[in-house]
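Student: Pasting the sequence and the predicted model now:
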Amino acid sequence: LSIYSIENAHGQLVRDLDFNPNKQYYLASCGDDCKVKFWDTRNATEPVKTLEEHSHWVWNVRYNHSHDQLILTGSSDSRVILSNMVSISSEPFGHMVDDDELSDQEEQHQEEKYESWVESILFLSDQHDHCICTGRKGDGDAEDQS
């Protein structure tokens, strides 16, 4: 049984964390300091990488389970951002995803960031159909943002 402790991981409250599904010692954390930090738990004195793309508290961080270079974050700055973190993924450097695995639309948006309103309810599909669906409170239907 391994127990990890990262003292003072963020300057303020830590809101969420997620382990990399393909690199057992890699952990992502986010918090009220507006940062997303990536840690190697074997040597957690300093983060491996830090993202400062949000302007307010970062509430959620998630690795994509199929392609761990894709990181999704949500913040109270009203944005959801999809980041491409190839430098810390389990894929060889410079390798994103096999072209056969991507649709034309996904290929065009591979390295872009996507934003959505935080007032919306966010649904991430676990059906491997590569879509993000949103719907505002009170709406009966969700919009497909794939």
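Tutor: Looks like it arrived, so ask away.
Student: Going by C-alpha atoms from here, please, whenever you check contacts or count neighbours.
Tutor: Fine.
Student: Would you check how far apart Ser83 and Gly74 are?
Tutor: As judged by CA to CA, to the nearest Å, Ser83 and Gly74 stand 11 Å apart.
Student: swap that for Gln105, sorry
Tutor: For Gln105, the distance to Gly74 under the criterion CA to CA works out to 23 Å.
Student: One more to weigh against that first structure:
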Amino acid sequence: MIKSVQYLRAIAALMVVMHHVIIKWRQYDVPSLSWFHIGYYVVDLFFIISAYIMCNTTEQREVTFRRFIFARCTRILPLYWLMTVAALAIFIIKPSVVNSSSGTTSVIASFFLLPDGTRFLVNNGWTLSYEFLFYFWLWAIFIQAQ
């Protein structure tokens, strides 16, 4: 793997985190870094880099879709589901605190990462739903190539 691409992905991830922190700061009228707007666009860069890394790593070794998706699920879903359960507990107690920016929240879509247009209990779960869609597209491309 090209290390510089991994470094770029880490920088992109940090910029996305900064973007989200700044959004929260704006909600509480904290003026620090209010000029920082590039984080919004870095999400696209992060997805592009992730796609490149995924294609590069799967091309270099024989991997079945079952092993591929199992590895991704065991790495990503336990922590996501733990956070979703915590958000669900908060949502049950005080629904206005979870996704307070409006919109309908779907518990089912949240747990199964279904991109149905509703909000997830963990608001940033939408990125994982698109990541898993990409995994299935990648698998479909591999099937066509074989």
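Tutor: In hand now; what should we look at? Note that the structure is predicted; figures quoted are calculated from it, not measured.
Student: Tell me how the two chains score on TM-score.
Tutor: Scored by TM-score structural alignment, normalised by the length of structure 1, the superposition of the two chains gives a TM-score of 0.21; 56 aligned residues with a CA RMSD of 5.1 Å.
Student: neighbour count winner among Gln105 and Gly74 of structure 1?
Tutor: Set side by side, Gln105 of structure 1 and Gly74 show more neighbours around Gly74, with 24 against 9, by other CA atoms under 10 Å.
Student: I'd guessed the more buried one sits against Ile81; true?
Tutor: Yes. In this structure, Gly74 of structure 1 is within contact of Ile81 by CA atoms under 8 Å, at 6.6 Å.
Student: quick one: the helices in structure 2?
Tutor: Taking DSSP state H as the criterion, structure 2 carries its helices at 3-27, 39-59, 65-93, 107-112, 125-145.
Student: Just name the most buried of the ones you listed.
Tutor: Between the helices of structure 2, helix 107-112 has the highest mean count of neighbours, a mean of 17, where neighbours are mean count of other CA atoms under 10 Å.
Student: list the helices and strands that one packs on?
Tutor: Taking 3 or more CA pairs under 8 Å, 6 or more residues apart in numbering; DSSP states H and E as the contact definition, the neighbouring helices and strands of helix 107-112 of structure 2 are helix 65-93.
Student: Which elements pack onto the helix it packs on?
Tutor: On a contact count with 3+ CA pairs under 8 Å, 6+ apart, helix 65-93 of structure 2 meets helix 107-112, helix 125-145.
Student: Looking at those, spot the one closest to Phe47 of structure 2.
Tutor: Nearest to Phe47 of structure 2, of all the helices and strands packed on helix 65-93 of structure 2, is helix 125-145, at 8.0 Å by CA to CA.
Student: Report all helices and strands that the closest one contacts.
Tutor: With 3+ CA pairs under 8 Å, 6+ apart as the test, helix 125-145 of structure 2 has helix 39-59, helix 65-93 packed against it.
Student: can you state the direction angle for the shortest one and helix 65-93?
Tutor: By that I understand helix 39-59 of structure 2. An angle of 150 degrees separates the directions of helix 39-59 of structure 2 and helix 65-93 when computed by axes from the mean of the first three to the mean of the last three CA atoms, to 10 degrees.
Student: residues in contact with helix 39-59 of structure 2?
Tutor: Where contact means CA atoms under 8 Å, 6 or more residues apart in numbering, the residues beyond helix 39-59 of structure 2 that reach it are 1, 5, 8-9, 12-13, 15-19, 131, 134, 138.
Student: Dump those residues into CSV; add distance to Tyr40 of structure 2 as well.
Tutor: As requested, these are arranged in CSV below (distance: CA to CA, whole Å):
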residue, distance to Tyr40 of structure 2
Met1, 27
Val5, 20
Leu8, 16
Arg9, 15
Ala12, 10
Ala13, 11
Met15, 9
Val16, 7
Val17, 10
Met18, 10
His19, 7
Glu131, 17
Phe134, 20
Leu138, 25
